[in-house]
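>>> no sequence for this one, just the structure:
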């Protein structure tokens, strides 16, 4: 990718010093719109956070003294992206704290706000390459003091994802892991791998795409690429420009909040390897046996547990859907319907589950479903909550036809199977001989299925 140049010597290389007693904590550079308009020069500042003082950033300064960092610990670098207004990212320090809660390690926040705060995006792109040169030199110095490149994890957001890639390429792909959170698309779409983040930039590269139709990249970049909600429009984000700046940044920024949820383990999001998003929605990708007892990969921080299998597969696209707000995770079921209408029926299905003090809802409406006589229709039902023990459920059918008579769906058998781990749960819930009248909710108690090979 980007080779070190003489610019290295013009850049500020921030490195390690011990914090003197009483020394104030350092903070991320806070700029404003004025800085973004007049432009700023590259000035990379590295802030070290540790478990000993997780809320206090220690500025790492260049020094010939032995490093204050505990280089026997692994190190995580968190690298922000384009900052058109110069304000500090709201998610930055919370993410650093969550990493420290998960593991005892050095967390280094890469503050390149002086290079990122610019209304000229193309200038920030150029500055991102200079930032990568700076960071490469820093990591080489770490290595000289005994740090292992295997133990380095770089988490890059937007332009920060490509900075991680540039650094990784300069180090010959020897760092342990790069996580790209919605890698920036403008100026990088369609580029050769050496000009953007690529799976050869680290021993393991995982990427999440949340804004592929605007600020992010559509093409897969890593060993595994996650596409929540198809990778474009994220639930809960504004649909019109009337919502102001949130309309432009919500989808793009959702990648950081999804990753942070994987860090705090509020809930686990299982992703399903699939060729296309439509195939995923049509429940054609629920077989996870290729991953063995672990099942399909869990999205986010812990996906590294699937590293060996993913490296063997080469490149994997995975999909999952989310809720529009925290908790983002959904509960996945396979829902099979066997009908006996004389004529073909079309429509949508809504399912609700009820348990002790719990309820959850799934609406299957990504397309009009086709129901044929004596033909099984297999659906993916993703519920917005968890019901540990299903005591009753309801089903609503709608043909979505405004004019004309109301339709009915005559059902021989409904079958509900939770997808968990490498296979669905062996125990399935069924209902037999059911009449679904259009837009009328039918509630019933499901029973264990008689035939497990439905």
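That came through, no problem. The model shown is predicted, which means the values in this text are computed figures rather than measured ones.
>>> use CA for all of it now, contacts and neighbours both
Noted.
>>> three-state assignment of residue 125?
helix (DSSP: H, G, I helix; E, B strand; the rest coil).
>>> number of nearby residues for residue 64?
By other C-alpha atoms under 10 Å, the residues close to residue 64 number 9.
>>> The structure to be compared is supplied as follows:
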């Protein structure tokens, strides 16, 4: 049986985190939104993780190609070229690899014709209204992305030819990747979001 303190703390989180629905009369029950209980907070920190996806886009193949990180040696067959620069693009809270502004950033790099573009999709771990669990899940997203980064450097890619671009919480993931790398990242570009 749940203690009263536990129930009150969950109720507080639901009320604070969940936006009120339009046209609601303001009573206590209308404030409850049990969508919060669909949030995912990872307890195991193992990579690869099925809820973190990586997608490769290249100038020759500007379409989404999911990378099977268990068979990472197949990257060249997907169009990855060692001679090109690499960019990791990481979305923020309630984003995906296919939503704007991430798609704009991806297309800008592809337009240059000299980048392998890796999109990191951790949307299942960062969906609305689960901000608190998204904060906790950033560590795992950073760890798994760092493993892919390490694979590239171990197979000849130069760190100075790899950039990590992050939007909002994605910027923090780019920074957190360094904790899992033996070589420092050369370039991180971050854009945070401020609410007005």
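Nice, thanks for sending it over. All values derive from a computational prediction rather than experimental measurement.
>>> so what number do they get for TM-score?
The TM-score (TM-score structural alignment, normalised by the length of the second structure) is 0.68; 152 aligned residues with a C-alpha RMSD of 2.7 Å.
>>> measure residue 103 of the second structure to residue 81 of the second structure for me?
21 Å (C-alpha to C-alpha, to the nearest Å).
>>> again but with residue 38 of the second structure, I slipped
39 Å.
>>> neighbour-wise, which of those two wins?
Counting neighbours by other C-alpha under 10 Å for residue 38 of the second structure and for residue 81 shows that residue 81 has the greater number, 16 against 11.
>>> What is the equivalent residue in the first structure for that one?
With TM-score structural alignment as the matching criterion, the partner of residue 81 of the second structure in the first structure is residue 70.
>>> got a list of what the closest residue to its match other than its chain neighbours touches?
Of all residues not flanking residue 70 of the first structure in the chain, residue 106 sits nearest, at 7.4 Å (C-alpha to C-alpha, 6 or more residues apart in numbering). When contacts are counted by C-alpha atoms under 8 Å, 6 or more residues apart in numbering, residue 106 of the first structure is found next to 48-50, 69-70, 73-76, 100.
>>> do that again at 10 Å, thanks
Contacts for residue 106 of the first structure (C-alpha atoms under 10 Å, 6 or more residues apart in numbering) come out as 48-51, 69-77, 96, 99-100, 152.
>>> That one matches what in the second structure?
Aligning on TM-score structural alignment places residue 106 of the first structure opposite residue 116 in the second structure.
>>> From residue 156 of the second structure, how far out is the residue positioned nearest the centre of the second structure?
In the second structure, the centroid-proximal residue (C-alpha atoms, centre = their mean) is residue 122; its distance is 3.9 Å. Using C-alpha to C-alpha, residue 122 of the second structure is found at 26 Å from residue 156 of the second structure.
>>> Likewise for residue 104 of the second structure?
28 Å.
>>> go on, residue 167 of the second structure?
Distance, residue 167 of the second structure to residue 156 of the second structure, by C-alpha to C-alpha: 27 Å.
>>> Of these two, give the one with the bigger neighbour count.
Legend: neighbour count by other C-alpha under 10 Å for residue 167 of the second structure and residue 156, higher for residue 167 (22 against 10).
>>> For residue 170 of the second structure, see how far away the residue nearest to the more buried one when sequence neighbours are not counted is.
Nearest non-adjacent residue to residue 167 of the second structure, counting by C-alpha to C-alpha, 6+ apart: residue 191, 4.9 Å away. To residue 170 of the second structure, residue 191 of the second structure is 8 Å away according to C-alpha to C-alpha.
>>> what touches both of the two?
residue 92.
>>> Of those two, give the one with the bigger neighbour count.
residue 170 (28 against 14).
>>> For the more buried one, give me its contacts.
89-93, 95, 120-122, 138, 141-142, 164, 176, 189-192.
>>> Would you agree it falls within a helix?
Yes - when classified by three-state DSSP, residue 170 of the second structure is found to be part of a helix.
>>> which stretches of the second structure form helices?
For the second structure, applying DSSP state H gives helices covering 4-17, 28-31, 102-112, 131-154, 169-176.
>>> which of the residues in the fourth one are buried?
Of the residues in helix 131-154 of the second structure, those scored as buried under the neighbour-count criterion (16 or more other C-alpha atoms under 10 Å) are 131, 133-150, 152-153.
>>> From the contact counts, what lies against it?
Helix 131-154 of the second structure sits against helix 4-17, strand 53-57, strand 85-90, strand 115-121, strand 162-167, helix 169-176, with contacts defined as 3 or more C-alpha pairs under 10 Å, 6 or more residues apart in numbering; DSSP states H and E.
>>> Pipe these into JSON lines and attach distance to residue 31 of the second structure per row.
Supplementary listing: these in JSON lines, determined by distance: least, C-alpha to C-alpha, whole Å:
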{"stretch": "helix 4-17", "distance to residue 31 of the second structure": "6"}
{"stretch": "strand 53-57", "distance to residue 31 of the second structure": "34"}
{"stretch": "strand 85-90", "distance to residue 31 of the second structure": "32"}
{"stretch": "strand 115-121", "distance to residue 31 of the second structure": "31"}
{"stretch": "strand 162-167", "distance to residue 31 of the second structure": "30"}
{"stretch": "helix 169-176", "distance to residue 31 of the second structure": "27"}
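>>> Looking at these, which is nearest to residue 30 of the second structure?
helix 4-17 (9.7 Å; C-alpha to C-alpha).
>>> Quick one: distance of that closest one to the chain centre.
Averaging C-alpha positions (C-alpha atoms, centre = their mean, to the nearest Å) puts helix 4-17 of the second structure 27 Å from its chain's average.
>>> quick one: it aligns where in the first structure?
Under TM-score structural alignment, there's no match for helix 4-17 of the second structure.
>>> What are the contacting residues of that helix?
Counting by C-alpha under 10 Å, 6+ apart, 18, 28-37, 128-132 sit against helix 4-17 of the second structure.
>>> quick check, residue 414 of the first structure in a helix?
No - with three-state DSSP as the criterion, residue 414 of the first structure is strand rather than part of a helix.
>>> In stretch 81-99 of the second structure, which residues are buried?
Those would be 81-82, 84-98, for stretch 81-99 of the second structure by 16+ other C-alpha under 10 Å.
>>> what kind of secondary structure is residue 246 of the first structure in?
Quick answer, by three-state DSSP: residue 246 of the first structure is helix.
>>> Residue 148 of the second structure against residue 86, yeah?
No - in this structure, residue 148 of the second structure is not within contact of residue 86 by C-alpha atoms under 10 Å, at 11.5 Å.
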